[in-house]
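Visitor: sequence first, predicted coordinates after that:
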Amino acid sequence: MNAPVTEAELHAWVDGQLPPARRAAVDAYLSQHPAEAARLQAYRAHNAGLRALFNPVLDEPVPRALQRRPLQLPHWPLRMAAMLALTLAGGGAGWWLHGAAQTGERVQQAALALPARAALAHAVYTPEVRHPVEVGADQQAHLVAWLSKRLGAQLKPPLLTAQGYTLEGGRLLPGQSGPVAQFMYRDGGGVRLTLYVSTEQKQHRDTAFRFAQEGEVSVFYWLDGQFGYALSGNLDKAALATLANAVYAQLEPSGE
């Protein structure tokens, strides 16, 4: 009799580290539990988004200021001490990076990750047919009040009817250090846009538009006060820029 599938095995499946002997059992389990399969696919998409964002850094040249001659240590005890110090320092640095979202660096990390996280959320939820949002636009007052309460700031989903898009609704998502909101729009042809709203910036003022391309998803994003905004869509840059300007024009008066 096969052993029950554990949560550790599910995470090993996500990471591609599941032992071959258990692959058939886990695959069978996921085929019988579509909700679990969807959850793990979302984890895989999340990991892929993070790799796409940060892997290019590994190929960047080492800055000249960080290039130093190796230490010349004449005696092996000193060499061993240096190696131990470097090992401990490396472990500390690794742990600091692991917890960066919980330290004073979390604001910068949130800003850098904003377009990737927004694009990932867009890619995960826009294909949904039955459940693209948690709360529909028919309950807009409740939706806005709920998300505003959870984010601790008054939200104002922009109107894009003049551009051919109507609000479908929204949902609550996990951010790097707290909740974020996603509003979803749809045009008459079924094309969807998502507006990702974060309050993880903590009074950062940088309203300049920036553009990112995450796979097939285009993203315009900007920071304004405590808010970080990212408008995502499977559109070309010019078309999305027009929509981003319409969003910005409505949000700017309340960017206090």
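Guide: Arrived safely, thanks for sending. Predicted, not measured: the structure shown is a model, and the values here were computed from it.
Visitor: contacts and neighbour counts: CA atoms only from here.
Guide: OK.
Visitor: which stretches in the stretch 1-150 of the chain count as helices?
Guide: Listed in chain order, the helices of the stretch 1-150 of the chain (DSSP state H, counting those that start in this stretch) span residues 7-15, 20-32, 34-54, 76-98, 106-125, 140-151.
Visitor: how about these in TSV, adding mean neighbour count and distance to Gln213?
Guide: Putting the helices of the stretch 1-150 of the chain into TSV (neighbours: other Cα atoms under 10 Å; distance: least, Cα to Cα, whole Å) gives the following:
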stretch	mean neighbour count	distance to Gln213
helix 7-15	15	24
helix 20-32	13	31
helix 34-54	15	10
helix 76-98	12	25
helix 106-125	21	8
helix 140-151	16	27
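Visitor: nearest to Gly178, out of those?
Guide: helix 140-151 (7.8 Å; Cα to Cα).
Visitor: how far does the closest one sit from its chain's centre?
Guide: 21 Å (Cα atoms, centre = their mean, to the nearest Å).
Visitor: hmm, back to that, can you redo the helices of the stretch 1-150 of the chain as TSV with distance to Pro174?
Guide: TSV is the format used below for the helices of the stretch 1-150 of the chain (distance: least, Cα to Cα, whole Å):
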stretch	distance to Pro174
helix 7-15	19
helix 20-32	24
helix 34-54	12
helix 76-98	17
helix 106-125	10
helix 140-151	11
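Visitor: put this next to the previous one:
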Amino acid sequence: MSSDNVAPGEDELQAYVDERLDGPQRAAVEAQLARSPELRDRIQAERRHRASLRSQLQDKADEPIPARLRIANIQTARRTRLTRRAGLAAAALAIFVVGVGAGWLANEQRPSIAMSAPTTSIAQGATAAYRTFVVEVAHPVEVGVAQEAHLLQWLSKRLGRKLEAPDLTPFGYRLIGGRLLPGGSGAAAQLMYEDSTGRRLTLYVRAADGTETAFRFQKDGDAATFAWIDQGFGFAVTAMASREELLPIAEAIYKGLTPKG
């Protein structure tokens, strides 16, 4: 089978949504969309969402670039780190020469592992937390919905931002409670919802670096997740649901958590 007959994968579809495809790849995606009305509708919805996000965040995009993110400052900081590492390597070598700490030196010289995209890290954390607690029968949450006000106040204090529980009853889900989790360099919050059949959905929130406001989709077995970053925090909604079912829920949560003004 020629490469022209291979249907574009999820990476190519996401790149098309983000307007990062040109030439043959773009043509292949558009041909696939022409053959699949359902896929075309989904991609059009995601492109509309992307355009909406860009419009809402235009004021933020027009602000001057923070000093810590300017190329010259990043390069200076990188040179400083390299100089520091060189000094550490020299010290480690001296220790090695006198026969002490050879194993430690080998560890210091091991290449660092590249960090994954912020939204990928958030989605992975959310999925792991979902799989851990969604199967619990006796203790799926740490604080139940009967103490919702206390739960949200407690989680807000630990997160360092006001946290509200989105109303997902239009989608058939009701809040049953939540819990505090370790997440990244600080705390993470998990709110859990349940529908009439017992199917559960979670909202995961933690502090996050980056400005990747576009939704990112991840499928891990039967668990689907949409993750995004907004105003210094990462959000992820996870459920055993199709992408098409989960997207409008993620959009409703995003709109409900975005400050108006």
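Guide: Perfect, I can see it now. Please read all numbers here as calculations on a predicted model, not as lab measurements.
Visitor: number of nearby residues for the counterpart of Ser177 of the first structure in the second structure?
Guide: If you follow Ser177 of the first structure across to the second structure using TM-score structural alignment, you land on Ser185. Neighbouring residues of Ser185 of the second structure were enumerated by other Cα atoms under 10 Å; the total is 9.
Visitor: cool, Ile74 of the second structure as well?
Guide: Considering only other Cα under 10 Å, Ile74 of the second structure is surrounded by 13 other residues.
Visitor: that one sits in which helix or strand?
Guide: helix 71-97 (DSSP states H and E).
Visitor: any idea what sits nearest the counterpart of Thr225 of the second structure in the first structure, other than its immediate chain neighbours?
Guide: Structural alignment (TM-score structural alignment) places Thr225 of the second structure against Val219 in the first structure. Among residues not flanking Val219 of the first structure along the chain, Ser232 sits closest, at 4.5 Å (Cα to Cα, 6 or more residues apart in numbering).
Visitor: what sits against that neighbour?
Guide: Ala118, Ala119, His122, Leu193, Thr194, Leu195, Tyr196, Val217, Ser218, Val219, Phe220, Leu240 (Cα atoms under 8 Å, 6 or more residues apart in numbering).
Visitor: for it, helix, strand, or coil?
Guide: Here Ser232 of the first structure is recorded as strand under DSSP: H, G, I helix; E, B strand; the rest coil.
Visitor: and Gln48 of the second structure, how far is that from Gln231 of the second structure?
Guide: For residue 48 of the second structure the amino acid is Arg, not Gln. Separation of Arg48 of the second structure from Gln231 of the second structure (Cα to Cα, to the nearest Å) stands at 21 Å.
Visitor: what do you get for Pro140 of the second structure?
Guide: According to Cα to Cα, Pro140 of the second structure stands 29 Å off from Gln231 of the second structure.
Visitor: for Phe96 of the second structure, same thing?
Guide: 46 Å.
Visitor: what do you get for Ser116 of the second structure?
Guide: 19 Å.
Visitor: what's the answer for Thr225 of the second structure, then?
Guide: From Thr225 of the second structure to Gln231 of the second structure the distance is 20 Å (Cα to Cα).
Visitor: more neighbours, these two?
Guide: Set side by side, Thr225 of the second structure and Gln231 show more neighbours around Thr225, with 30 against 13, by other Cα under 10 Å.
Visitor: mean deviation of the helix or strand encompassing the more buried one from the first structure?
Guide: According to DSSP H and E, Thr225 of the second structure maps onto strand 223-230. Here the mean offset of strand 223-230 of the second structure against the first structure after fitting is 0.4 Å, by mean Cα distance after the TM-score superposition for the first structure.
Visitor: OK, contacts around the residue nearest in space to the middle of the second structure?
Guide: Most central in the second structure under Cα atoms, centre = their mean is Thr119, positioned 2.7 Å from the mean C-alpha point. Contacts of Thr119 of the second structure were listed using Cα under 8 Å, 6+ apart, and they are Glu212, Arg216, Ala227, Trp228, Ile229, Gly234.
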